[in-house]
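*Asks:* The following comprises the amino acid sequence and a computationally predicted model.
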Amino acid sequence: MYFAFYCNTSSGQVSFKTSNGTYRVTSINASTQRFVIQIKFADNRVSNQFLPSSVTGLFTAEGNFSSEITDVEISWKPPMEPTCDSSTDCKDWPDSTCKVARDGKWRCLCSTKWDGLILNCTKGDIPPSVLGGNPGSLQKASRKKMALYLIVVLSLISVIAFACSIIFLYILRRKMAKSQENRNNDKRNRVLRTMDSERHVKDLIDSGEFKEEGETDIDLPFFDLESILVATDSFSDANKLGQGGYGPVHKGTFPGGQEMAIKRLSSASRQGLQEFKNELVLIAKLQHRNLVRLRGYCIKGDEKILLYEYMPNKSLDLFIFDQKLSKLLDWEMRFNIILGIARGLLYLHQDSRLQIIHRDLKTSNILLDQEMNPKISDFGLAKIVGGKETEANTSRVAGTGYMSPEYALDGVFSIKSDVFSFGVVLLEIISGKKNMGFYRSEQAMSLMGYVWRLWTENKVLDLMDQSVQETCHANQFMKCVNVGLLCIEEDPSDRPTMSNVVTMLDSETAIVSAPKQPAFVLRRGQSSTASSSRPETFIEITTSVEEAY
């Protein structure tokens, strides 16, 4: 029908052509799909000749007084897609394909939307002709498409999530299995390293003379003798810190102001050689804040030298047994020193790679750093006990007031020997009194016996050093006395381990059992006969005086 219109380009007049003639078009309304033409009213075929259009009204044209001329309003339906026989016929309508339409004819159906006004495919939804002409088909198709899209997306997400979960669980199990395997391997390697370390250290200690630099197999810095001579001013008396059975100890100052305590083996000391080997091998394997650190060594000809970290406050005995210096140690400082010594012993007995019994714990072997932190020193008599070994035998040595009865009398030592020594040190720290040479006019006995008497008479606070009376906590003091008495019990099996000791001292809720009568050495006085005039005889254990380093 669109091809029935004719436009005169010169006059701009639009005409409408039919099989019966040409008519002047007076108006066109595209939005309502209607146009108006002028015809002769006498023509009775007005309706049929305009098919497929339809006449909507007849009326006389405005300003036209001739009864023979009438305006006819005609409406039209937008044409459907053009018919076709093959895809070639649809080349003038892009985005269209020759398919069967709803009217059963082959038409160039648009893949988008057919616009009847411009007679071409336009962007938009699928045309109703493709969907069979059902007005609700478009929305239904859209909903189906969206539902299908959601189903596909959700299914894909579920599959991906499931696959990720499987992969995650697999990786997690692999990591857990690998971690467990690594832990087992580490545990096994630690055991093997510990066994190898024990054997290696024992072999080194039992071997002959140490060789010079590079051949000792000791993991410590080596210092040349010349640098040590410069640091000590050739071992001058001005730098001398002390003298022991091992040999002299000097202070050395190295470049940069680093200070060290330098322990020099005396050429005349047979015992010193063994202690040198002991300290060099053992302390090199030990690292704890409450153990003195070995900084290096020197072996040059007959010279055998050990270098330690320098302790400016020297040893504990210089403080607690001196009337003036003891006032510098208040109760809190003394308690922290006791706890630090306990932790250092616990490390030696249980936590170090080598299970070590110190065998010579005493106040002169407890050094104090700048902050008064205690550090256990002098490992010359220390022994390694491996595996489940808890005690050993040795030849009897000159004893001190810190030695357990089984060690002093029978040469049997164990970790409980160190516990006994710790108990004596603890009692000396809180009382300010020495165990050896202790004397009370009313009753002659050792410090341990004096403490036990005060305990049984409920007069424990009488033991307190006068210099700490103002700062001391009575309950804490009582606990220390209790723990000290437990440590010096005669039967080693009744003494606590250092692990128990640390727990009892460090915990406010730990239960501390009542002690039994300790192992102390009484002086055997004359017989009970008051008239006897024989002088008193004594059972004494000799002591050796040696500097801590």
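*Replies:* On my side now, so go ahead. Everything quoted here is computed from the prediction, not taken from an experiment. Residues are numbered from 1 along each chain as shown.

*Asks:* from here on, contacts and neighbour counts on C-alpha atoms
*Replies:* Noted.

*Asks:* Going by length in residues, pull out the top helix of this protein.
*Replies:* Longest helix in the chain by number of residues (criterion: DSSP state H): helix 137-206.

*Asks:* From Val397, how far off is the closest residue to Ser395 other than its chain neighbours?
*Replies:* Ranked by Cα to Cα, 6 or more residues apart in numbering and with sequence neighbours excluded, the top spatial neighbour of Ser395 is Gly411, at 5.7 Å. Distance, Gly411 to Val397, by Cα to Cα, to the nearest Å: 8 Å.

*Asks:* again, but for Phe335
*Replies:* The value you get for Phe335 to Val397, if Cα to Cα is used, is 31 Å.

*Asks:* Out of the two, name the residue with the larger neighbour count.
*Replies:* Between Phe335 and Val397, counting by other Cα atoms under 10 Å, Phe335 is the more crowded of the two (21 against 13).

*Asks:* Alongside the first one, take a look at this:
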Amino acid sequence: MQRVLKEKTEHKGPHERSQDILTSEGLIVNKRDYSGESTTDELELPLFDFGTITVATDNFCDENKLGQGGFGIVYKGLLVEGQEIAVKRLSKNSGQGVEEFKNEVRLIARLQHRNLVRLLGCCVEMEEKMLIYEYMENKSLDSILFNKEKRSLLGWRRRFNIICGIARGLLYLHQDSRFRIIHRDLKASNVLLDREMNPKISDFGMARIFGGDQTEANTMRVVGTYGYMAPEYAMDGIFSVKSDVFSFGVLVLEIVTGKKNRGFYHANQEHNLLGHAWRLWGVGKGLELVDPSVGDSYPPNEVMRCIQVGLLCVQERAEDRPTMSTVVLMLSSENALLPQPTHPGFCLGRHLVETDSSTSKQDESCTVNRVTVTMLDAR
């Protein structure tokens, strides 16, 4: 198949060859799938040959390894013209990864925003499938935010700029891009930081396109990460822009506190980060949430506004959460009057224990696809 394809494309220009190979891999789609139009939607996506990437990564040596996930390994590379790149190489043993690869190419090749990682091209050759991205000097947000030695690099001003940048990127996906995109896996490890610590949302392998007036969808295959998944998605497979909003709210609280929602449990009470933030907010002690490594040089009102926005985004009921356009407005306006949040949806990876017996409560748990969600009534 590859030989036939090569013979058919060897006399064509680079763009034509790219289109042929992408079409053979099912990566050229018809616009009718999403917008009702019937013309072919070609991708203006450069195709890198395997030899170029091999040289750029020094034969995929371990020294150039940036990270590893379910998709495969990510390598740092250097093109002959001096441009640094990040190469996401699909593992040959990754069955689901092939669909995620195709999904990411279809989506991110059409998206252009300063707070989304830029896809430079792909490599589809023999059994190799790779995505080539712009290189992010400061890697992922989680590698700094949750690192005791590095988190001090993120002062409050940088943290606030990261929160606002992620919000703008999500707003673009939900409202301002060609299609309405639901990311479905927004988390600290999927936010990359460039040389100036500007955030860029990455990893669109799980993303979905909504067409027309569609506002939500249902899936039998729940994908995502513990601690970031909205209750309605984890329990019922319902996802929408509001499930992304929930993930963003978790991310905001993690950025403020420097703590992970998954695995964070308050001493002797075993609350996750959302429950801990909700308790402190309720008794007027929200500033106690601020990561000590930030120091004292932060505007209290701005910090409290971020905490309140985070809690508004993680409210249990999807309809109570704000849209990203409202979130961007709330973050950018010092004088905006923000609504009071209701109790969050507590998404945990293990059983949650309530020790406060002064208020009656009801514990409701449900497990779907190995995801356990526990919710408790507000107090």
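*Replies:* That came in fine, so what should we check first? Everything quoted here is computed from the prediction, not taken from an experiment.

*Asks:* Any chance you could compute the TM-score here?
*Replies:* The TM-score (TM-score structural alignment, normalised by the length of structure 2) is 0.82; 331 aligned residues with a Cα RMSD of 2.6 Å.

*Asks:* before we move on, the earlier item: centre of the chain versus the longest helix of structure 1, how much separation?
*Replies:* Chain-centre distance of helix 137-206 of structure 1: 20 Å, with Cα atoms, centre = their mean, to the nearest Å.

*Asks:* And for stretch 89-104 of structure 2?
*Replies:* 17 Å.

*Asks:* In the stretch 1-150 of structure 2, mark out all the strands, start to finish.
*Replies:* For the stretch 1-150 of structure 2, the strands defined by DSSP state E, counting those that start in this stretch cover 29-30, 40-41, 65-68, 72-78, 84-90, 119-125, 128-134.

*Asks:* Turn these into JSON lines, including mean neighbour count.
*Replies:* Output for the strands of the stretch 1-150 of structure 2, formatted as JSON lines (neighbours: other Cα atoms under 10 Å):
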{"stretch": "strand 29-30", "mean neighbour count": "16"}
{"stretch": "strand 40-41", "mean neighbour count": "13"}
{"stretch": "strand 65-68", "mean neighbour count": "14"}
{"stretch": "strand 72-78", "mean neighbour count": "21"}
{"stretch": "strand 84-90", "mean neighbour count": "23"}
{"stretch": "strand 119-125", "mean neighbour count": "21"}
{"stretch": "strand 128-134", "mean neighbour count": "20"}
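
*Asks:* Reformat the ones you listed as TSV; add distance to Glu232 of structure 2.
*Replies:* Formatted as TSV, the strands of the stretch 1-150 of structure 2 follow (distance: least, Cα to Cα, whole Å):
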stretch	distance to Glu232 of structure 2
strand 29-30	31
strand 40-41	34
strand 65-68	29
strand 72-78	29
strand 84-90	31
strand 119-125	31
strand 128-134	32
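
*Asks:* right, and these - which one's nearest Gln214 of structure 2?
*Replies:* Nearest to Gln214 of structure 2 among those is strand 29-30 (18.8 Å), distances taken as Cα to Cα.

*Asks:* Could you check how far the residue lying closest to Met504 of structure 1 once chain neighbours are set aside is from Asn500 of structure 1?
*Replies:* Leaving out its chain neighbours, the residue that sits closest to Met504 of structure 1 by Cα to Cα, 6+ apart is Ala510, at 5.3 Å. Going from Ala510 of structure 1 to Asn500 of structure 1 by Cα to Cα gives 9 Å.

*Asks:* quick one on the thing from earlier: in structure 2, what residue corresponds to the residue nearest to Ser395 of structure 1?
*Replies:* Superposed on structure 2 with TM-score structural alignment, Gly411 of structure 1 falls opposite Gly237.
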